[in-house]
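K.L.:
sequence unknown, structure follows:
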């Protein structure tokens, strides 16, 4: 291997820990996992789910006890940054290489993938990926295949081969673009045989292969090659003119961009969900703004991406909106009419692309809506089946922007041809991978805002919805309790499933901010659960005007204005929606010392009916859940309310759960999870033709029966 070309790292992160590596000495697979995790941690080296790494070790054959060479390589799917041994495939090297004896040529490429299974050494390992032969046919002990933006910028440049040769003085080889597979592995081996001293191979329009005799040698070699690529790009920025031809327009202030994005996101989500309900993501990253505000946007955006990893997640090209950064978006119907032709044109373009490029055995056409939407001056939106996929698509498009920027700085950017792009997107092996994915959960693609969700009933509802695939917005007027809920949700679900906002339902500004948060984070809202509440139990003569106003402000006015704000978003999306109001048995049952709370709950219940009658035309269902005596994890029951109810019924506070259970027909204590299950039933899809109803979850209180 050639000597070092880099002594210090500026563009990549050197993370190798000698002490950690020493603890893994002798465990080559452990060192492979360690190296992979380090590489996957630095997004300048590879992107989420992209790239693969391998090592070859001598092991005993369990069949005969003889020593054999085994290759451990990242299997199909997964991510280098979080890779574990269970994510590796283990294959006999001699069997894998022996497959060339029956290889029938590039026309029969796909049939080789099934044969990889006959080379498996460890039956508990991951299924081998299409890149397996690319590692298997190379003679090196440790190999890294990554998609660094800096390397792909050179690989996607018109003069990429010449630049690679000059930049590395022949120490990095070049293999022209070809779809990954068995034949590409053979071509890479041929490149090595013709140039045995090379330290890596640049794959045209694709990525980079580097290697070493040890895990550390491979790691440092990878860093050095990528560092040199990145430094070369940096040296050339501005030498061939302004980046992306210079700015064509300027962006508004960040707050204004956020306001425009929040206003537009539900409209875009509605268009993008014409076939499947989508979740959105928005970014106005500086790298994004530099590109979308440039003179070259019009030329480069239609070209699409080059690297297959980028293309698979961002589609053939983005949709660029013809909107001004300061466009008036207040009249949503007017904006919809302006956007409609652009979406129609994109769908027609995509259908033409499919029909022009399809093969006899191609899978059926998929969703024709765009994944990436560019709003010049404001940012980019991405839409996908869930938040993580939408966010990753956004990250990949930023990778594509980095590649275009680099390629334009040193030469000119080239993308995959439409046919090559189609062959990747509709590859039968990719289709098989899609078919193996788990079926979506009942609430996948749904966005739920739950008020008062930092604890008790609200948190239980938010958890149930998240368990069933929804994205949720936690909101509460208690900052400390909300912070604790955020930590819990982050640990249990990860940060793509939820966002949060401080919201007092009596505060109009906080309601607006929370709804805007939902639109920017996920693209809109589909389900609103009005759960925020409080209770005051006093005899008639002790009730104050302040008590009365607080009850009606939170329970009635709060429910009304939160619903009003969310319905505005639902109408923009034009996909219907659900409003669930958590009311109470007390809306129907008269009890002592309860005039303010009970009458406010009755108002909530009738407001639910009124809203159901008004919103049916929008396909927005409004239903109520009537709990009773849900004491667990409830702030309401932590204070004077419990004391008031105990006094009213002549029992001790600690006797209340049993007291309430005994007076029910089922003799059951009601838990927050019981209310959450009721809410799930309403939005699960099984009650899509039900609105204006009341679902009692009280253990059976005859006086609370609606009919």
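P.N.:
Received the coordinates, thanks. This is a predicted model, so every value here is computed, not measured. Numbering: from 1, shown residues only.
K.L.:
switch to C-alpha atoms for all contacts and neighbour counts from now on
P.N.:
Will do.
K.L.:
most distant residue from the middle of the chain?
P.N.:
residue 541 (54.9 Å; C-alpha atoms, centre = their mean).
K.L.:
now it, what's its secondary structure?
P.N.:
Using DSSP: H, G, I helix; E, B strand; the rest coil, the structure places residue 541 in helix.
K.L.:
who's in contact with it?
P.N.:
Residue 541 makes no contacts at all, as judged by C-alpha atoms under 8 Å, 6 or more residues apart in numbering.
K.L.:
measure it to residue 647 for me?
P.N.:
As for residue 541, its distance to residue 647 is 16 Å (criterion: C-alpha to C-alpha, to the nearest Å).
K.L.:
repeat for residue 283
P.N.:
Relative to residue 647, residue 283 is positioned 55 Å away (C-alpha to C-alpha).
K.L.:
neighbour count winner among those two?
P.N.:
Each of residue 283 and residue 647 has its neighbours counted (other C-alpha atoms under 10 Å); residue 283 has more, 21 against 15.
K.L.:
separation between the more buried one and residue 653?
P.N.:
51 Å.
K.L.:
okay, pairing it with this:
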């Protein structure tokens, strides 16, 4: 077999040697500043392809972007539309890529205009898929459940190729197949002409009874296809949130100013879940431009963001009398301004996607029940809590829900400690004459339920909010075992 493949490759190379493979259009050029354009296109395209399934749940896609020289040249070629319409190389590829590729021949600079253009391309693709399904079902006289009609591959003029899948693995597989398909079509056309497989043969594979049986048994994870960003992800609570989101099917981006801590969390989670649904993209939450750049990078790597979890926080122990103004500024910069910057940076993504989303702020029990010598932390968290309520008021029109979680005494474990308790723990142990285990027991016994609060409990609430199980925004959700003085009121 290898011998025959090698002979075929040699034959093709000889036949196309010296021939022009692709003829470019004079009116389209490669995009010069591609990075922001890729982010903008990915978010808009991802929003256009999001759709409700038969259960009414909004299905979203993960995106894989490719921009090899061949893909760039195809995107600006005279035959780009013909190539995109000409179908897969072999029928089984249709399961991953659909039969055709959606082609966007111009990248309009205005966001609304770009959305209209992409929406029109998707609408035309969907109509053509419905036509294909109706014709094939009628020809066979059968009754089948139509698969979702949305494109899996896009070619964007001057940018390259975008592949979609319900997971990163699916998106990467679709991209690999489509990239090889396009290269093969280029070679076929250079030799003579690429002749596509008939729609009848495509339908036989796409609607093979075994595939239909699999469809009937299909049950996706709660957050499959969604993309989550967690700041302060190197600590115990960030770890617990990431774990629960991954278990629910989301793709997760970890961010922490201490990249070594984020890498440790990432390593533990990759070992546990053994998938590629997790990335590290560090940024400084105190710097808005850093946050905005990170959000664009997430869009380039994954397609956008659906769930934002502002969790980054620092603590400082000092009475007001002893609190240095610069220390207060540092705590406010991370806890309050960091939350503000993260929320603000995510808003353009939610707008361009047009599919709503969730901002789930990790607040604190101290918002409702502050402690002495903990003013910098308590006040900064109260400010973050308040700006989150304002965000709930302002972002509801986008379908974005903003809720707050108020944990208390989440210590972490031996693998991932709490950065907050690393700071305040020694002082609390000293003042109470306790060791670390004794301090944990003290806080467990002070709550009404006598419960040890774990990071995974916070993560469970994040998943609850992110999965749209109730029409809730602007809420505060205590995860503290019951602290009467911290009851929201």
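P.N.:
Sure thing, it's come through. None of these values were measured; they are calculated from a predicted model.
K.L.:
The helix or strand hosting residue 400 of structure 1 vs structure 2, average distance?
P.N.:
Element membership of residue 400 of structure 1, judged by DSSP states H and E, is helix 387-410. Helix 387-410 of structure 1 differs from its equivalent in structure 2 by a mean of 1.6 Å after superposition (mean C-alpha distance after the TM-score superposition for structure 1).
K.L.:
Quick one: the helices in the stretch 201-350 of structure 1, in order.
P.N.:
215-236, 254-272, 286-292, 297-300, 308-314, 332-357 (DSSP state H, counting those that start in this stretch).
K.L.:
ok, the counterpart of residue 306 of structure 2 in structure 1 to residue 277 of structure 1 distance?
P.N.:
Using TM-score structural alignment, the partner of residue 306 of structure 2 in structure 1 is residue 526. According to C-alpha to C-alpha, residue 526 of structure 1 and residue 277 of structure 1 sit 10 Å apart.
K.L.:
What of residue 334 of structure 1?
P.N.:
23 Å.
K.L.:
The two: which has the busier surroundings?
P.N.:
residue 277 (18 against 11).
K.L.:
ok, the aligned residue in structure 2 for that one - contacts?
P.N.:
Alignment note (TM-score structural alignment): residue 277 of structure 1 maps to residue 60 of structure 2. For residue 60 of structure 2, the contact set (C-alpha under 8 Å, 6+ apart) comprises 46-47, 49-51, 166, 224-226.
K.L.:
What count of nearby residues applies to the residue lying closest to residue 338 of structure 2 once chain neighbours are set aside?
P.N.:
Nearest residue to residue 338 of structure 2, sequence neighbours excluded (C-alpha to C-alpha, 6 or more residues apart in numbering): residue 285, at 4.5 Å. Neighbours of residue 285 of structure 2 under the rule other C-alpha under 10 Å: 29.
K.L.:
aligned partner of residue 285 of structure 2 in structure 1?
P.N.:
Counting by TM-score structural alignment, residue 285 of structure 2 corresponds to residue 505 in structure 1.
K.L.:
Surely its match is in contact with residue 559?
P.N.:
Yes - with contact defined as C-alpha atoms under 8 Å, residue 505 of structure 1 and residue 559 form a contacting pair (7.5 Å).
K.L.:
if we can go back for a sec, following the helix holding residue 400 of structure 1, which helix or strand shows up next?
P.N.:
helix 418-425.
K.L.:
Next one: the aligned residue in structure 1 for residue 6 of structure 2 from residue 235 of structure 1, what distance?
P.N.:
Applying TM-score structural alignment, one finds that residue 6 of structure 2 aligns to residue 227 in structure 1. Residue 227 of structure 1 sits at a distance of 12 Å from residue 235 of structure 1 (criterion: C-alpha to C-alpha).
K.L.:
now swap in residue 347 of structure 1 and tell me
P.N.:
Residue 347 of structure 1 sits 41 Å away from residue 235 of structure 1, going by C-alpha to C-alpha.
K.L.:
And residue 378 of structure 1, by the same measure?
P.N.:
29 Å.
K.L.:
So for the two, which residue has more residues nearby?
P.N.:
Taking neighbours as other C-alpha under 10 Å, residue 378 of structure 1 and residue 235 compare with residue 378 leading, 30 against 11.
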